[in-house]
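**Student:** The following block contains a protein sequence and its predicted model.
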Amino acid sequence: MSKILIVEDDNEIAMLEKDYLEISGYETELIQDGCKVVDAVLAGDYDLILLDLMLPGSSGYDICREIRDKIDIPILMVTAKTESIDKIRGLGLGADDYIAKPFDPAELVARVKSHLSRYERLAGGDLKKKPALDTLAQQGTIQIGNLKIMTLSYKAYRGEQEIKFPNREFELLKFLAMNPDIVFSKEQLFVKIWGYDYVGASATVMVHINRIREKIEEDPSNPKIIETVWGAGYRLNA
């Protein structure tokens, strides 16, 4: 049974999330103080976090940044802040998705299910560990200049230096690398990687592409590997 951490200081919303998730077969735990979240995540055994942004003690942005630096599990921000800049900031800090209040509880459960399934598939059944496939390191390798993408072991190297990617970023890079010289729109990439249609698809993909570029490009402001095709989308140049 997957265990969901609900971080929400509004008791009515927290109980709504808790009830719907538990009815859907998930185990839940609730924290309402932002200062307690990071320690609880590192000490606990959670499979996904529903994270409010406006919390007492510590903001959801700071919590997301600190968690993402330490552990790779799905983080879904649930908040009343709906401006594009707020969404882009959250996604840029490593959040996997953004759910605006008020929300349809059925949609929230569907998003949770989708993210859990995708992370589990990427991690080979363990949400918190990359698959141990070092013996297959020479298989499924894509070389682009000095960038090496190992599609089976979910590792990437720039020269001899390993690059650390959250699962979602690696899956996006892997998909583009396995489909080189093809232009994909932001909406197409979102459906391919996130698995469903979503009104915030364009901003989500843009943020993740920029984060990937910062790690793989010699000059992220003038990318050569992942190129923007204006008015069309993105293309990985092989």
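**Tutor:** Cool, got the structure.

**Student:** switch to C-alpha atoms for all contacts and neighbour counts from now on
**Tutor:** Noted.

**Student:** what's the burial count for Asn210?
**Tutor:** 16 (other C-alpha atoms under 10 Å).

**Student:** for this structure, what spans make up the strands?
**Tutor:** Assigned strands in the chain, in chain order: 3-7, 27-31, 48-51, 75-79, 97-100, 141-144, 147-150, 155-158, 161-163, 226-229, 233-236 (criterion: DSSP state E).

**Student:** Looking at the ones you listed, spot the one closest to Gln188.
**Tutor:** Closest to Gln188 of the strands of the chain is strand 233-236 (C-alpha to C-alpha; 8.9 Å).

**Student:** List the contacts of that closest one.
**Tutor:** 176-177, 179-186, 225-229 (C-alpha atoms under 8 Å, 6 or more residues apart in numbering).

**Student:** what do you get for stretch 71-80?
**Tutor:** Stretch 71-80 is contacted from outside by 42, 47-54, 60, 64, 90, 94-102, 112, 115-116, 119, 127-129, 166-167, using C-alpha under 8 Å, 6+ apart.

**Student:** check contacts around Tyr20.
**Tutor:** Going by C-alpha under 8 Å, 6+ apart, Tyr20 touches Pro105, Ala106, Val109.

**Student:** do the same with Thr228
**Tutor:** Tyr234, Arg235.

**Student:** if we go to 10 Å?
**Tutor:** Val183, Phe184, Ser185, Met206, Ile209, Asn222, Tyr234, Arg235, Leu236 (C-alpha atoms under 10 Å, 6 or more residues apart in numbering).

**Student:** Name the nearest residue to the third one, ignoring sequence neighbours.
**Tutor:** Distances taken as C-alpha to C-alpha, 6 or more residues apart in numbering place Gly233 nearest to Ser185, at 4.0 Å, with adjacent residues excluded.

**Student:** Presented hereafter is structure B, for comparison with structure A:
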Amino acid sequence: MPERILIVEDEDKIADVLRDYLASSGYETHRLARGDEVEGWMRHHGADLVLLDVMLPGKSGLDVCKALRLFSGAAIVMVTARVEEIDRLLGLELGADDYICKPFSPREVVARVKAVLRRGRLNQAAGPGERPPLPGGLALDEAGWCATIGGRDLGLTAVEFQLLRVLAAQPGRIYSRDQLMDAMYRDERIVADRTVDSHVKKLRRKIADVLPAQELIHSVYGVGYKLE
């Protein structure tokens, strides 16, 4: 059976384009135009992924996301024209798997949908208590504070290992700089935002020395970083 995508979008033209592109990629689609219709529909029908606009009549996308996470394991991708960082982070902290900013390319949406669903399948295949394989053949030895790719030690500092460990805990999840700083510096010291950027730059360089043809750590403009 094809995977089912629920499109929650009140703008007809955008919804029609998304439906056409997703259907042509083999997905079954359904569209709702109001936020207050989503919970009842999902309880009755269910979906593999919800493309959820933030600004909706009836109920906001953020409130819908929060409600869905109380009973549904469906992947959620937020779609927003509101670019303020707080809206993006709030959506992710409520349980969204990814977000896309308007205006967007329909092909980008299809690619992001495929990536999120693929992560979900990997997590299911791994089984309870098991981790899915990390991108690029990356392996972490938490007892020895050592990260390797293809058996080659990356030579990370303690802070760099902590940073990579957090990103690798949930591949594909977007972490804000604040979240990464909290994980890297547990002694509550005052650290500038750009300190994280500096550590990411060094970490990318060490990964590139071993894996030059593939970028594992991706920047998400205005939010932070993810491993994918």
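**Tutor:** Thanks, I have the structure now. None of these values were measured; they are calculated from a predicted model.

**Student:** Provide the TM-score value for the superposition.
**Tutor:** Put the two chains on top of each other and the TM-score (TM-score structural alignment, normalised by the length of the second structure) is 0.63; 171 aligned residues with a C-alpha RMSD of 3.6 Å.

**Student:** circling back to that earlier point, what's the closest of the strands of the first structure to Leu16 of the first structure?
**Tutor:** Between Leu16 of the first structure and the strands of the first structure, the shortest separation by C-alpha to C-alpha is 10.7 Å, and it involves strand 3-7.

**Student:** What are the buried residues along that closest one?
**Tutor:** Lys3, Ile4, Leu5, Ile6, Val7 (16 or more other C-alpha atoms under 10 Å).

**Student:** what's the average distance of it to the second structure?
**Tutor:** For strand 3-7 of the first structure, the mean deviation from the second structure after alignment is 0.3 Å (mean C-alpha distance after the TM-score superposition for the first structure).

**Student:** Can you give the contact residues for that strand?
**Tutor:** The contact list for strand 3-7 of the first structure, computed with C-alpha under 10 Å, 6+ apart, reads 14-15, 17-18, 21-22, 25-34, 36-37, 40-41, 44-53, 55, 60, 74-78, 112, 116.

**Student:** Using a markdown table, lay out the strands of the first structure together with distance to Ile193 of the first structure.
**Tutor:** What follows is these, written out as a markdown table (distance: least, C-alpha to C-alpha, whole Å):
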| stretch | distance to Ile193 of the first structure |
| --- | --- |
| strand 3-7 | 22 |
| strand 27-31 | 26 |
| strand 48-51 | 18 |
| strand 75-79 | 16 |
| strand 97-100 | 12 |
| strand 141-144 | 19 |
| strand 147-150 | 17 |
| strand 155-158 | 18 |
| strand 161-163 | 20 |
| strand 226-229 | 16 |
| strand 233-236 | 14 |
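
**Student:** between those, which one is nearest to Ile85 of the first structure?
**Tutor:** Nearest of those (C-alpha to C-alpha): strand 97-100, 12.1 Å.

**Student:** before we move on, back to that, ok, of the contacts of strand 3-7 of the first structure, which come out buried?
**Tutor:** Judged by 16+ other C-alpha under 10 Å, buried ones among the contacts of strand 3-7 of the first structure: 14, 17-18, 21, 26-28, 30-32, 34, 37, 41, 46-53, 55, 60, 74-78, 112, 116.

**Student:** What helices and strands are in contact with the longest helix belonging to the first structure?
**Tutor:** Counting residues, the longest helix in the first structure under DSSP state H turns out to be helix 105-122. Counting contacts by 3 or more C-alpha pairs under 10 Å, 6 or more residues apart in numbering; DSSP states H and E, helix 105-122 of the first structure packs against helix 11-23, strand 48-51, strand 75-79, strand 97-100, helix 167-178, helix 186-194.

**Student:** run the last query once more with 8 Å
**Tutor:** helix 11-23, helix 167-178, helix 186-194 (3 or more C-alpha pairs under 8 Å, 6 or more residues apart in numbering; DSSP states H and E).

**Student:** With the second structure overlaid, report how far that helix is off on average.
**Tutor:** For helix 105-122 of the first structure, the mean deviation from the second structure after alignment is 0.6 Å (mean C-alpha distance after the TM-score superposition for the first structure).

**Student:** what does that helix rub up against?
**Tutor:** Against helix 105-122 of the first structure from outside (C-alpha under 8 Å, 6+ apart): 16-17, 20-21, 24, 47-48, 73-74, 76, 99, 126-127, 130, 167, 171, 194-195.

**Student:** any chance of the contacts of Thr228 of the first structure in a markdown table, plus distance to Ile142 of the first structure and neighbour count?
**Tutor:** Below are the contacts of Thr228 of the first structure laid out as a markdown table (distance: C-alpha to C-alpha, whole Å; neighbours: other C-alpha atoms under 10 Å):
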| residue | distance to Ile142 of the first structure | neighbour count |
| --- | --- | --- |
| Val183 | 18 | 19 |
| Phe184 | 19 | 19 |
| Ser185 | 22 | 18 |
| Met206 | 23 | 19 |
| Ile209 | 18 | 20 |
| Asn222 | 22 | 12 |
| Tyr234 | 18 | 22 |
| Arg235 | 16 | 21 |
| Leu236 | 12 | 21 |
